[in-house]
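[1] just the structure for this:
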Amino acid sequence: MHAIAIREPGEPDVLEWTEHPDPRPGPGEVVIDVAASAVNRADLSQREGNYPPPKGASEVVGLECSGTIAELGEGVEEWQVGDEVCALLAGGGYAERVAVPAEQVLPKPAGVDLVEAAGLPEVCCTVWSNVIMEAGLRSGQLLLVHGGSGGIGTCAIQVGRALGARVAATAGSEASRRLCAELGADPVISYRDEDFVPIVKELGGADVILDNMGASYLDRNLSALAPDGHLAVIGMQGGRKAELDLGKMLVKRLHLSVLGLRGRPLSGPHGKAAIVTDVRERLWPLVEAGRVRMPVHARVPLPEAARAHAMLEAGDVRGKILLVR
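    A predicted model of the protein is given here:
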């Protein structure tokens, strides 16, 4: 088969479409004939040499895919060859075929195109595990989503609204802010021209903040939280290190979680299998009802993954960039 290889850490042009050994399913795994994958910011970090795959995971980039099950490993009973699915991966998505634990596979949602389904697993599992399973967002609460026009952000806005929460979002360009508003965010705050803290405090403070910035937003996020609020950090686009004011947290009884998805184990209370199961049971019905959809910014042929990476790095991407076979 063919897959995208990283020639050496560097710029997008280090990505190459090359021959690669066919994956074989281990016990409890399936092999998926990939229809599409999708680009995530973690992929850019791996390409730059800053985010190596977990032990035992494929060196091939790609944290999600959609396609058709081609082979079953020993002990797999839920799935059949020919099933149309999408899957959460620890790696391997930028390829013609990928092996994945069966417990990380989701059925293609009814009414969703098979190619577009490739953009769902990573964002849905990230948002659901952090905002719902960890932070416990409830109807009537206020959710603040940073980077509201990206893949994670657009999903989070819709999930929050579908569950009855109020949602505020930050975004950059006018087109990005307009998309956030169309998906149900109100207010939508320009991170280029406005300080989100006084705006959110005027609303009573955020009960949950989903943050992709990390260090640069840490203190302001704590200020914007309501008492008993929860800050869920899922990215470090604004740096890794910042001073943490524990006094501010203590006075307002704040909660802070910093949880990635890729490196989690398969099993256990914080494992991927439990997340995928909850997503399938509680979020997939919202997707199938059209209440949560994945805006697609662009479809790029898989061999041209370098162009897709350059597109994401250039910024102002609204929704997901799909890599199509």
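[2] CA atoms for contacts and neighbours, from now on please.
    Fine.
[3] how close does E71 sit to E19?
    As defined by CA to CA, to the nearest Å, E71 lies at a distance of 20 Å from E19.
[4] now the strands for the stretch 201-325 of the chain?
    206-211, 225-233, 255-258, 296-301, 320-324 (DSSP state E, counting those that start in this stretch).
[5] now do the helices in the protein.
    41-47, 121-127, 151-162, 174-183, 196-202, 218-224, 246-252, 272-278, 284-288, 305-314 (DSSP state H).
[6] looking at those, which is nearest to A102?
    helix 272-278 (9.0 Å; CA to CA).
[7] on that earlier part again, look at E71 and E19 and report which has more neighbours.
    A side-by-side neighbour count of E71 and E19, using other CA atoms under 10 Å, places E71 first with 18 against 12.
[8] now for the closest residue to the more buried one other than its chain neighbours, how many residues are close by?
    Of all residues not flanking E71 in the chain, V31 sits nearest, at 5.0 Å (CA to CA, 6 or more residues apart in numbering). When counting by other CA under 10 Å, one arrives at 24 neighbours for V31.
[9] quick one, what contacts V31?
    P23, R24, P25, I69, A70, E71, L72, G73, R97, V98, A99, V100 (CA atoms under 8 Å, 6 or more residues apart in numbering).
[10] and the two most separated of those residues?
    The widest separation within the contacts of V31 (CA to CA) is 14.4 Å, between G73 and R97.
[11] neighbour count for the two, which is higher?
    When neighbours are counted by other CA under 10 Å, G73 and R97 differ, and R97 comes out ahead with 25 against 18.
[12] nearest spatial neighbour of the more buried one, skipping sequence neighbours?
    D33 (4.7 Å).
[13] what's the spacing between the one you found and D22?
    11 Å.
[14] over to L323?
    From L323 to D22 the distance is 19 Å (CA to CA).
[15] between these two, point out the one with more neighbours.
    Set L323 next to D22 and count neighbours by other CA under 10 Å: L323 wins out with 28 against 15.
[16] what lies in contact with stretch 313-325?
    34-39, 94, 96, 115-116, 118-119, 149-152, 154, 172-173, 176, 179, 294-303, 305, 308, 311-312.
[17] one more, for comparison:
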Amino acid sequence: MKAIDPTEAGGPEVLRLVERPVPRPGRGEVLIEVAAAGVNRPDILQRRGLYPPPPGAPSILGLEVAGTVVALGANVDSIGLGQQVCALLAGGGYAEYAAAPAGQCLPVPEGLLLTEAAAMPETLFTVWTNLFERAFATEGETVLVHGGTSGIGTMAIALGRLFGLHLIVTCGSDDKCRRALEIGADHAINYRTADFAEEAKRLTGGRGADVILDMVGGDYLPRNLDCLAEEGRHVSIAVQRGAAAEINLARLMMRRQILTGSTLRARSVEFKSLVADELARTVWPLVAEGRLRPVIDSVYPLQNSAGAHKHIESGEHIGKIVLLVGENR
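    From the prediction side, this is the model:
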């Protein structure tokens, strides 16, 4: 099969089509003929040599796909041959075929394009587990999301609106702020022209946000805590501005704030399958009804994965970037 499996770290130019064996589905796995694959920032880090795949995962890039099940491993009875699914992967998505744990697959409902389905698992699993499970966000609460027009940001807006959250997002331009408002954010702050912490406090009447979903890290952390409400929950999911930060622990204690975070890729199949089951019960019916759709920025052919990576690194995209792999879309 054709795949993107760079043998050296580097820039987008290392992303070249190569021939690799078609994977065989193991116990509890299915083999998917891939129609489309989502592009995510962890793919960029892996390409640069900064985020190696977890033990046992393929070196082929790609954390989410959509396509048709063409083979079943042992002990798989929940999915049938010929079924269209999308799946969360630990790797292997930038390829014509990918093996996925059956428990990490979700059926593609009628009306959802495979390019749309491929853009959902990574952001949906991430936002759900961090915003609703770790941060316990509940209807009526105010959530501050950094990177409001990223794949994570747009999914947080979409899910937040469906579950009754009040959403404040930050973006890097006035145009992106306008787009975030169109997507459904209640407020959008241009962090290049305004102090997001002061604006967040102003927009909440001085109280601060109940939850902050942060992918920035570094010097954003103390500023985040400054505009986090008493009893507020701060969830870190990436460290784009650095993994180290200095905070005032006394203030954290006095305001009874919770500081937490998580990563998803290295979690067990059992954990991810539990999340998939919860999503199937609570969120996937909304997808089937057409009420939840990903925001798609652009679609690139697999052979131009380099172009897709250049685009995401430019920071100009709004929503998800998808690779078109197969014919069925």
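[18] ok, back up a step: may I ask which of the contacts of V31 of the first structure has the most neighbours?
    Counting by other CA under 10 Å, top hit in those: V98 with 29 neighbours.
[19] OK, contacts around that one?
    P23, V31, I32, D33, V34, G92.
[20] got it, and L286 of the second structure?
    Here L286 of the second structure is in contact with L292 (CA under 8 Å, 6+ apart).
[21] what number of residues lie near the alignment partner in the first structure of G218 of the second structure?
    Matched to the first structure by TM-score structural alignment, G218 of the second structure sits across from A215. Using other CA under 10 Å, A215 of the first structure has 20 other residues around it.
[22] adding distance to S190 of the first structure, write the strands of the stretch 201-325 of the first structure out as CSV.
    Output for the strands of the stretch 201-325 of the first structure, formatted as CSV (distance: least, CA to CA, whole Å):
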stretch, distance to S190 of the first structure
strand 206-211, 15
strand 225-233, 18
strand 255-258, 24
strand 296-301, 20
strand 320-324, 20
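[23] buried residues in stretch 4-21 of the second structure?
    For stretch 4-21 of the second structure, a neighbour-count test (16 or more other CA atoms under 10 Å) marks I4, D5, P6, P12, V14, L15, R16, L17 as buried.
[24] same question but for stretch 155-167 of the second structure, I mixed them up
    M155, A156, I157, A158, L159, G160, R161, L165, H166, L167.
[25] farthest-separated two in these?
    Greatest spacing in these, by CA to CA: M155 and H166 (14.1 Å).
[26] next up, the contacts around the aligned residue in the first structure for S236 of the second structure.
    Aligned by TM-score structural alignment, S236 of the second structure pairs with V233 of the first structure. Residues in contact with V233 of the first structure (CA under 8 Å, 6+ apart) are L210, D211, N212, M213, G214, L256, S257, V258, L259.
[27] the closest residue to the third one other than its chain neighbours and E29 of the first structure: what is the separation?
    Spatial nearest neighbour of N212 of the first structure, excluding adjacent residues (CA to CA, 6+ apart): G235 at 4.0 Å. Counting by CA to CA, the gap between G235 of the first structure and E29 of the first structure amounts to 29 Å.
[28] same thing with T154 of the first structure?
    For T154 of the first structure relative to E29 of the first structure (CA to CA), the value is 31 Å.
[29] residue closest to the middle of the first structure?
    Centroid-nearest residue in the first structure, with CA atoms, centre = their mean: V123, separated by 2.7 Å.
[30] so what's that one closest to, chain neighbours aside?
    That would be I152: by CA to CA, 6+ apart, it lies 5.0 Å from V123 of the first structure.
[31] tally of neighbours for that neighbour?
    When neighbours are counted by other CA under 10 Å, I152 of the first structure comes out with 26.
[32] list the contacts for it?
    I152 of the first structure touches V123, C124, T126, V127, G319, counting by CA under 8 Å, 6+ apart.
[33] which of those residues sits closest to Y191 of the first structure?
    For the contacts of I152 of the first structure, the nearest to Y191 of the first structure is G319 (17.7 Å; CA to CA).
[34] tally of neighbours for that closest one?
    23.
[35] quick check: longest strand of the second structure.
    strand 29-39 (DSSP state E).
[36] got the angle between that one and helix 305-314?
    60 degrees (axes from the mean of the first three to the mean of the last three CA atoms, to 10 degrees).
[37] by how much does strand 29-39 of the second structure deviate from the first structure on average?
    Once fitted to the first structure, strand 29-39 of the second structure is off its aligned match by 0.4 Å on average (mean CA distance after the TM-score superposition for the first structure).
[38] circling back: the strands of the stretch 201-325 of the first structure: which one's closest to L142 of the first structure?
    strand 206-211 (5.0 Å).
[39] elements contacting the closest one?
    Judged by 3 or more CA pairs under 8 Å, 6 or more residues apart in numbering; DSSP states H and E, the packing partners of strand 206-211 of the first structure are strand 142-145, strand 225-233.
[40] contacting residues around the first one?
    By CA under 8 Å, 6+ apart, the residues outside strand 142-145 of the first structure that reach it are 137, 153, 156-157, 160, 165-170, 205-211.
[41] burial count for the closest residue to H146 of the first structure other than its chain neighbours?
    With CA to CA, 6+ apart as the criterion, H146 of the first structure has its nearest non-adjacent residue at 5.0 Å, and that residue is T170. As a burial measure, T170 of the first structure scores 25 neighbours (other CA under 10 Å).
[42] noted, bye for now.
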